[in-house]
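Participant: here's a sequence, model it:
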Amino acid sequence: MLDIRFVRNNPEKVREALAKRGAAIDMGGYDALDAKRRAVISEVEELKARRNQASKEVAQAKRTGGDASAIIEGLAGLSERIKALDEEAAAIDAEVQDLLLAMPNIPHESVPVGKSEADNPVVRTFGEPTRFSFPARDHVDLGVALHGIDFERAAKISGARFAVLSGWAAALERALTQFMLDLHTRSHCYREVMPPVIVNTRAMTGTGQLPKFAADLFKLAETDYWLIPTAEVPVTNLYAGETLAAEALPLDHCAFTPCFRSEAGSYGRDTRGLIRLHQFNKVELVRFVRPEESYQRLEELTGHAEAVLKALGLPYRVIELCTGDLGFSAAKTYDIEVWLPGQNAYREISSCSNFEDFQARRAGIRFKEKGGKGSALVHTLNGSGLAVGRTMVAVIENGQQEDGSVVIPEALRPYMGGLDIVRPV
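Facilitator: Down below sits the predicted model:
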């Protein structure tokens, strides 16, 4: 959430930033509401001053034996008006809060201006796209033929956009998860946490999923509970309403969780295979950092996510999201896209973002220097490290052989009981 003082004092800057994002926010409506709020508060303060003065006059009249009845009668009218204005101010505050919750973050000055993903520049690449001397097959054909991925039985028990993994595929999902967690906890020093996958509305609001993206989420009927779309939600909110010790920063966590998304806005995209499921597994990286370090820490975090793909020998590229493609809460984002031979394209496998103090303000996460007088909002970062299902897709498609077998990356073989290749039966 943006700082209301910043919005009030820099209306043109906010308008320009939102215009770059293509955000349809009625700043005129906000301005009018904020002006009304300030007028009401000003009147309340004036009336309270008059009431205080009248109270002094009543006290003085009583001390001197004078008649204070007229003053007391006037006080009653003042109190009623103040009460009505206080209620009006509270209602306006709620409206202002709703408008602020609907405003996206302001892009960092380094973010390229653009309208869509077509305007996202490539920052760097790793490896060359995998090419074969035979027609490449996608992970669906390979996984089904190797009896590891079953969409028909998943549809029978759950519906479309679910998958059942068995045998080698189930083992590969588990191996990828453990490999990622080991890499991030041992090499990158993240502290592993295992949070709940059901959270309340306050937590969803704290990280920016609510109120804007309610249609993309799964809500448990007749409760205040939601299934998480990413571990970013519970892990970030571990420290909601807390003031952290400055010397503890950066505070780094990684978490493996299932994730749940209704994909209400996907409009039929990626209906085939494991790319866009309602339920999928992901290893998430979350960092709480000092404001002056946050962009350095974003570069580090992106490198940590890239390390997984490098270790697996998977070709990928890093792109920087332009203003028009930036996520709601993010000030700056790098997307990591892995090469998928079955689609002859790069596809997103991780988004690494700096939210600056946008989430921290919503969730109330601060830090304080030892011996210092005041506190400040932390900056929060997060990125997938990685989406496990999409990594499996990349392993299968890049490791395919002409006979339909799939070579397991060397880094995963210890996690697969030494299995080096999955062969057709």
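Participant: from here on, just use CA atoms for contacts and neighbour counts.
Facilitator: Will do.
Participant: all helices of the stretch 201-350 of the chain, in order?
Facilitator: Ranges of helices within the stretch 201-350 of the chain are 201-207, 232-236, 294-312, based on DSSP state H, counting those that start in this stretch.
Participant: again, but for the stretch 51-200 of the chain
Facilitator: Under the criterion DSSP H, counting those that start in this stretch, the stretch 51-200 of the chain contains helices at 69-102, 139-145, 151-157, 168-182.
Participant: so which of these comes closest to Phe218?
Facilitator: helix 151-157 (17.7 Å; CA to CA).
Participant: tell me what the closest one is packed against?
Facilitator: Contact partners of helix 151-157 among helices and strands, from 3 or more CA pairs under 8 Å, 6 or more residues apart in numbering; DSSP states H and E: strand 164-165.
Participant: here's the other one to compare against:
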Amino acid sequence: MLDYRFIKENLEAVKKNIADRNMKADADAVVRLFDRKNELTTALQALQQQRNTNAQAMKGKLEADVRARLIDEGKKLKDDIASMEAELAAVEKELDVQGRRIPNMAHPEAPVGKEDKDNLEVKRVGEPTKFNFEPKDHVQLGQELDIIDFDSATKVSGTKFYYLKNEGVFLELGLIRYALDILQKRGFTPFITPDVAKEEILEGIGFNPRGSESNVYTVEGEGTCLVGTAEITLGGYYSGTIIPKEQLPLRLAGLSHCFRREAGAAGQFSKGLYRVHQFTKLEMFAYCLPEESEKLHEELRSVEEEIFTGLGLPFRVVDTCTGDLGAPAYRKWDLEAWMPG
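Facilitator: A predicted model of the protein is given here:
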């Protein structure tokens, strides 16, 4: 969430960033509400000071008419303060709502665009395999090898779920161990994180846990959510904690189940294991000083490239365009593996 004063002092840049990201947010409303909040806060403090002065004056010996006048003034001040506190609370609530709609600023080098076709390819590794036969996709292979079962999962859990079975189980566990071994050698601390997080943790990380556009499953009546990524639980691990800069950077690797509603069109029309409601993921996460963030981001990218290269997968690296970035993201590298079928 951007600082309100930053939004006020960089209003045109913030509005351009909203437009570049193809998002709906009202930066002017945030500035207006921020100014009104400051006005009300100052006025309220003045009224509270008058109330204190009035109360102090009431402690001495007073003529009856003077005391009556002070009592009337005190009652009016009490009413005025209550009214102003109510208005201030309403303004602060609306400011929070509008402020959370403002996306993070994008990296100045992030390509401007609306969707994934506008992402900029910056690197390509390997060449797609050329077959002398018609290759099968992962859905066909998984069913014929009896390692993935979509039909039974649909019967039990609904669409866009799956069972892994037989060698598919060991394949996933082997891939997890393969990646964990690389990350541990790179100085990452391994975690298996909870699959549930409090709503305030999601909001603190920059995720929206509510509303029809949210990709998050909420736990009704509990104030908690199923996590869509271990980024949430790793980010919340040090919430409310001051980390001495001498201990930075901290590199964490979190393994978790991930749950996503995938309510949009992309999720609706995807096939097989793409954009499912539940999957297992190993997440890289780093705490660092702001001036080290780009260097650490490049390091994370290099680790991911090492993992892909070690598996012999042809892939490309893309610089994600502004319209395809999530609201909290500053910059994002995507590695896209080539797969047949």
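Participant: how about JSON lines for the helices of the stretch 201-350 of the first structure, with mean neighbour count added?
Facilitator: Shown next, in JSON lines, are the helices of the stretch 201-350 of the first structure (neighbours: other CA atoms under 10 Å):
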{"stretch": "helix 201-207", "mean neighbour count": "21"}
{"stretch": "helix 232-236", "mean neighbour count": "24"}
{"stretch": "helix 294-312", "mean neighbour count": "19"}
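Participant: which helix or which strand is home to the closest residue to Glu95 of the first structure other than its chain neighbours?
Facilitator: Leaving aside its sequence neighbours, Glu95 of the first structure sits nearest to Leu33 (CA to CA, 6 or more residues apart in numbering; 7.9 Å). According to DSSP states H and E, Leu33 of the first structure maps onto helix 27-64.
Participant: still on that earlier bit, reformat the helices of the stretch 51-200 of the first structure as JSON lines; add mean neighbour count and distance to Ala118 of the first structure.
Facilitator: JSON lines is the format used below for the helices of the stretch 51-200 of the first structure (neighbours: other CA atoms under 10 Å; distance: least, CA to CA, whole Å):
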{"stretch": "helix 69-102", "mean neighbour count": "15", "distance to Ala118 of the first structure": "26"}
{"stretch": "helix 139-145", "mean neighbour count": "19", "distance to Ala118 of the first structure": "26"}
{"stretch": "helix 151-157", "mean neighbour count": "14", "distance to Ala118 of the first structure": "32"}
{"stretch": "helix 168-182", "mean neighbour count": "19", "distance to Ala118 of the first structure": "30"}
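Participant: and of the ones you listed, who's closest to Lys332 of the first structure?
Facilitator: helix 69-102 (18.4 Å).
Participant: what about that closest one, how far off from the second structure?
Facilitator: Averaged over the aligned pairs, helix 69-102 of the first structure sits 1.7 Å from the second structure after superposition, using mean CA distance after the TM-score superposition for the first structure.
Participant: what's the burial count for Leu33 of the first structure?
Facilitator: Residues lying near Leu33 of the first structure (other CA atoms under 10 Å) number 17.
Participant: about what we covered before: which parts of the helix holding Leu33 of the first structure are buried?
Facilitator: Residues of helix 27-64 of the first structure classed as buried by neighbour count (16 or more other CA atoms under 10 Å): 27, 30, 33-34, 37, 40-41, 44, 47-48, 51, 54-55, 58.
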